[in-house]
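>>> Need the 3D shape of this:
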Amino acid sequence: MFCNQCEQTAKGTGCTVVGVCGKKPDIAALQDLLLYALKGLSIFAQEGRNQGLVDDEVNLFTYQALFTTVTNVNFDATRLQELILQCLALREKLKVQVASKGGQVDFSCPSTTFQGATELAKLVEQGEEVGLLTDKEANADIQSLQATMIYGIKGLAAYADHAYILGKSDDKVAAYIHEALASIGNKSLTLQDWIGLTLKCGEINLLAMQLLDEANTGTYGHPVPTSVPLGHKKGKAILVSGHDLKDLEELLKQTDGKGIYIYTHGEMLPTHGYPDLKKYEHFYGHYGTAWQNQKKEFKEFPGAILMTTNCIQEPQDLYKENIFTSGLVAWPGVAHVDKEDFTPLIEKALTMPGFAEDEEKGQVLTGFARDAILNVADAVVNEVKEGNIKHFFLVGGCDGAKPGRSYYTDFVEKAPQDTVILTLACGKFRFFDSQLGDIGGIPRLLDVGQCNDAYSAIQVAVALSNAFDCEVNDLPLSLVLSWYEQKAVAILLTLLHLGIKNIRIGPSLPAFITPNVLNVLVENFNIKPISTVEEDLDAILN
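Prediction:
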């Protein structure tokens, strides 16, 4: 196997024996084969569009299949086998439809004709023989851009899938993904072509994040500033982790009146700010911190646990019977439930002890999405003009277990008192309960939301630039980001598409970026790795 799609990849180069995420070689091979099959499907989808044919089933499947290969989503070989065979069936169905429109159906690319083995072991062998980035003769910089693009479209697909679940979609998203996958292996494309195609991922991801923002706020209302308890209530309990708001809503509906308190974990924390979610009285508080701490935190939770989207680690025996997956998430031997019927999860929670007594552990604030911040924009601008706020820092991104991430805690704690910290995604858990005070009644720590809410942060930056009549890059605003998985790659590409410069990123640079590609990013966007907190603060503020 070879996998270098996450920040924690082995030795900073790539996992070759087993993934640091827990992915085994057979799972890696099946994921490679699924991507290979998606390339063949994409070629027909692209030709179908040339003939005026758009298949919504193919679009949705593309999102789901790509999302399945994101880090910490699907570790189940049987589920991957089903997706591969479904992909091939959709390919053949689409081929017939394209032919009926008079389109081309004979292509030289073998991904358009290969047949999947009927036995799982044989499928694994097929996966070991293919890979979208295994051309030994390819230019290293072109392969670097292809990898960046592939990992970016995985993140893009995740956002598109979230939006689709809540009824928002745009064929421009699927069209780009199909174009990107169909282009892999195209020898006629130059280095400049690949730079353009990779940066286009950022443009399309901005559209997907806008769709998701409209889906979330249109369904559940705009988040409002909310204090979230870190303690618990006496009684039965269910813990929800991940990002899927629809799963949470359905669980809240199905547990209403059953004497079960619902708690969030990880990036579910910002859901407490949505009016149509927080209205449920049994939606109580937040338990634990970020995804990488779940093995310790889950074994101490006295209730059932629901894992949605990308977040799962190998469940420990102490809680394996208590944990359930939903949506695209899967782990061998772990019960899977559908959002339409959470009965098995609920029944499990009712058999467990729950919390024996109330506990107070303080509270944290969330719900400072774009609407909440822009409602006090005049006050913010006034504090800046009066010199009370000297600088804004967006300190966010992914959390992880790899050493070096204490930098972000230290950065926030050492940021001057006349600065404001915006944060989003699970990177916030390095400092989310820090007491930083306020400036003129404006909290110095503003939780914008999940990584799924990056659109909110972008809109805040745009609104501030309009208020000060300047470009975003001229604002007293600095981005200090941590990355881990593929949604972070998509967001970074969006920031580059928008022309945002001077981004600091860490704790390490992506293993799939070659020195030449990095040089392009440095020359055009002044992107740079983090150094020390003291050096970075001094460089930014002086």
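>>> use CA for all of it now, contacts and neighbours both
Will do.
>>> So the closest residue to residue 165 other than its chain neighbours versus residue 326, what's the distance?
With sequence-adjacent residues excluded and distances taken as C-alpha to C-alpha, 6 or more residues apart in numbering, residue 165 is closest to residue 246, at 7.6 Å. When distance is defined by C-alpha to C-alpha, to the nearest Å, residue 246 is 11 Å away from residue 326.
>>> I'd like the structure of this one too, to check against the first:
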Amino acid sequence: MVKALASTTKNLSVDQMVGLVMEAGQTAVTTMALLDKANTSTYGHPEMTKVRIGVGKRPGILVSGHDLKDFKELLDQSKNAGIDIYTHSEMLPANYYPEFKKYSHFYGNYGNAWWKQDTEFASFNGPILMTTNCITPVKDAYKNRFYTTGNAGYPGVKHIADRKEGGAKDFSVIIEQAKTCQPPTQIETGEIIGGFAHNQVMALADKVVAAVKSGAIKRFVVMAGCDGRHKTRQYFTDVAENLPEGTIILTAGCAKYRYNKLQLGDIGGIPRVLDAGQCNDSYSLAVIALKLKEVFGLNDINELPLSFDIAWYEQKAVAVLLALLFLGVKKIRLGPTLPAFLSANVAKVLVEKFDIKPTGEVKEDTAAMMAGN
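Reported below is the predicted structural model:
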């Protein structure tokens, strides 16, 4: 970071600046790999899992954000409290880890992406714990049962203090409040399937390779990224519905909520939507692509039957994009809005060096991706 900031005071060539971008991408890959190792060595490798999206009959606590350590400590402290624990938005992938499946009071997932929390937090009826971003303006309907912890915070709500050295956070105040609340109001029923991080997908490698060679799988489309409230993000739902039956969608991040509840079926037992996890689990998608390149004996990741149609939203998405560029991925589509830092000169370099393009019309984009463009 210091090196990059210092570079802004120098008159660098385009190639030198691109080199710094690649270095930042390399750092992003290394960081996501470390996080992946930390999570999988502690909680096990995510595995194919059916997740309940309905509700039980007991009061519950709803956990959102990304911090799996907070989640584990809450599960430990609430296991005999007579309540259930639910995930929300980016915490959904906690359902995929073997360690968390040991807790009988871990019920499932409630709700959708971050931007629907104003209505979903109100209908949940119990306490909400935000372990990280994203927080929308907190409504009076649930403000008295809204808690933050870690780096998350919001004016006028209760904050759970950091753990002391060698200890755990104290979630007792949330657990005690949950006991006094009504059970969640049901907003949907059924199940969704996920848990397709790199270890699980590689366990299915023989089946995947056979399906590609037979022509049953014609293309993989990476549709990871972030969701948002703007109506233009319906584009990703429409793309998912318009992709031919021989396509597999690889996803991570809250963009998944645009299509993870669609009935898209499977290809020879392989679900057509493979959810790798949180936004930082985009690393898994890169590992899957690199492994497939190796399995098929290709020299370049761009030779795979693989397209990238990324749902853009600032913050962490920058690191994920730079990671993909570092790994040599080209022809990435970004949308429905483009990065705020994309000046005319920056756009010119990205197009020339990496063939990045904005999302367009659904039918045209779908046809282009199926043709490898």
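>>> Please state their TM-score.
Comparison of the two superposed chains (TM-score structural alignment, normalised by the length of structure 2) gives a TM-score of 0.94, and 364 aligned residues with a C-alpha RMSD of 1.5 Å.
>>> hang on, the earlier thing: could you name every residue contacting both of residue 246 and residue 326 of structure 1?
Taking C-alpha atoms under 8 Å, 6 or more residues apart in numbering as the contact criterion, the common neighbours of residue 246 of structure 1 and residue 326 are residue 339.
>>> ok, back up a step: state the helix or strand in which the equivalent of the residue nearest to residue 165 of structure 1 over in structure 2 lies.
Here residue 246 of structure 1 is matched to residue 69 in structure 2, going by TM-score structural alignment. Secondary-structure assignment from DSSP states H and E places residue 69 of structure 2 in helix 68-78.
>>> after that helix, next one along is what?
Stepping forward along the backbone from helix 68-78 of structure 2, the first helix or strand reached (DSSP H and E) is strand 84-87.
>>> average offset between that next one and structure 1?
The superposed strand 84-87 of structure 2 is, by mean C-alpha distance after the TM-score superposition for structure 1, a mean 0.4 Å from where its aligned residues fall in structure 1.
>>> what stretch of structure 1 lies opposite stretch 36-46 of structure 2 in the alignment?
Residues 213-223 of structure 1 are where stretch 36-46 of structure 2 lands, counting by TM-score structural alignment.
>>> Pretty sure residue 152 of structure 1 sits against residue 206.
No: the pair formed by residue 152 of structure 1 and residue 206 falls short of the contact definition of C-alpha atoms under 8 Å, at 11.9 Å.
>>> These two - which one has more neighbours?
Between residue 152 of structure 1 and residue 206, counting by other C-alpha atoms under 10 Å, residue 152 is the more crowded of the two (29 against 25).
>>> what lines up against the more buried one once you look at structure 2?
Looking across to structure 2 (by TM-score structural alignment), residue 152 of structure 1 lines up with no residue whatsoever.
>>> Same check on residue 536 of structure 1?
Alignment note (TM-score structural alignment): residue 536 of structure 1 maps to residue 365 of structure 2.
>>> Check the gap between the nearest residue to that match once chain neighbours are set aside and residue 368 of structure 2 for me.
Spatial nearest neighbour of residue 365 of structure 2, excluding adjacent residues (C-alpha to C-alpha, 6+ apart): residue 359 at 7.1 Å. Residue 359 of structure 2 sits at a distance of 11 Å from residue 368 of structure 2 (criterion: C-alpha to C-alpha).
>>> whereabouts in structure 2 does stretch 306-313 of structure 1 align?
Counterpart in structure 2 of stretch 306-313 of structure 1, with TM-score structural alignment as the criterion, is residues 129-136.
>>> what about the strands in the stretch 101-250 of structure 1?
226-229, 236-241 (DSSP state E, counting those that start in this stretch).
>>> Tell me which of the ones you listed sits most buried.
With neighbours defined as mean count of other C-alpha atoms under 10 Å, these peak in mean count at strand 236-241, which reaches a mean of 25.
>>> That strand vs structure 2, mean deviation?
For strand 236-241 of structure 1, the mean deviation from structure 2 after alignment is 0.5 Å (mean C-alpha distance after the TM-score superposition for structure 1).
>>> Remind me what that strand packs against, helices and strands.
Under the contact criterion of 3 or more C-alpha pairs under 8 Å, 6 or more residues apart in numbering; DSSP states H and E, strand 236-241 of structure 1 touches strand 260-265, strand 304-307, helix 343-351.
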